[in-house]
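S.K.: model this:
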Amino acid sequence: MTIELTILLSIVSVSAAVYFGLSGVRRDQKNDDMQETAQLTTVLVKLENINNGINKIESKMDRVESETRANSEKLIKVEESTKQAHKRIDEIVQKGGIDSEN
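M.R.: Modelled structure (predicted):
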């Protein structure tokens, strides 16, 4: 009878150890999954922030490009106007309207 009690006690002990071991593994796996999910969420949020920053930079670059084009057009007009003004000044000087030695 003592052998049966010992065997029964051993079987109960092994069963309890297996049960608690498996439940510990499941709990650890669940915690690992939660931590991994939190890390992936953090990475996704950071990537979205980077994407938003890039979109803002692209928008600003578009504005800078359009302003540069506008400034180039204005510069061309100013150069043309200056060129015409110099021609008129040269014509006036050639006609003798202004003393060119001064």
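S.K.: CA only for contacts and neighbour counts going forward, please
M.R.: Will do.
S.K.: Please state the offset of stretch 12-23 from the chain centre?
M.R.: Its chain's average C-alpha position is 50 Å from that of stretch 12-23, according to C-alpha atoms, centre = their mean, to the nearest Å.
S.K.: contacts for it?
M.R.: Here stretch 12-23 makes contact (C-alpha atoms under 8 Å, 6 or more residues apart in numbering) with no residue beyond itself.
S.K.: I'd like the structure of this one too, to check against the first:
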Amino acid sequence: MTIEIGVIIATASVIIGFFTFNRNRDKDVKSDATESAIIRTKLDNIGQSVDSIRIDFKASDQRWTALSETVIRIDESTKQAHKRSDQIEKKGDV
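M.R.: From the prediction side, this is the model:
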């Protein structure tokens, strides 16, 4: 009788342990899936932010290029104006 009770208790313990293991495993899978979804969402947001920064950088680079070209043209124009004023001064000195 005592052995039968021990076998019944041992069997019940194994069954309870198995179901507990399965239940906890399912919770772990759900938890991992939730964490994975959160990480993917955050990575997508980071990727979109990087793309936005890249677009802003390209626009800024284009503005700097245009500004640089304008400065070069103004510098050339100033040099020509100085040459003309030097020529006018030379004519006036004569």
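S.K.: Just give the TM-score of the two.
M.R.: Once superposed, the chains reach a TM-score of 0.87 (TM-score structural alignment, normalised by the length of the second structure), with 93 aligned residues with a C-alpha RMSD of 1.6 Å.
S.K.: can you tell me how far Ala66 of the second structure sits from Ile55 of the second structure?
M.R.: 17 Å (C-alpha to C-alpha, to the nearest Å).
S.K.: I meant Ser49 of the second structure, not that one.
M.R.: Applying C-alpha to C-alpha to Ser49 of the second structure and Ile55 of the second structure gives a distance of 10 Å.
S.K.: just Gln62 of the second structure next, same as before
M.R.: From Gln62 of the second structure to Ile55 of the second structure the distance is 11 Å (C-alpha to C-alpha).
S.K.: Now for the aligned residue in the first structure for Ser13 of the second structure, how many residues are close by?
M.R.: In the first structure, the residue paired with Ser13 of the second structure is Ala17, using TM-score structural alignment. The number of residues packed around Ala17 of the first structure, counting by other C-alpha atoms under 10 Å, is 12.
S.K.: State the helix or strand in which Ala17 of the first structure lies.
M.R.: Under the criterion of DSSP states H and E, Ala17 of the first structure resides in helix 2-95.
S.K.: Give the aligned equivalent of Ile54 of the first structure in the second structure.
M.R.: Looking across to the second structure (by TM-score structural alignment), Ile54 of the first structure lines up with Val50.
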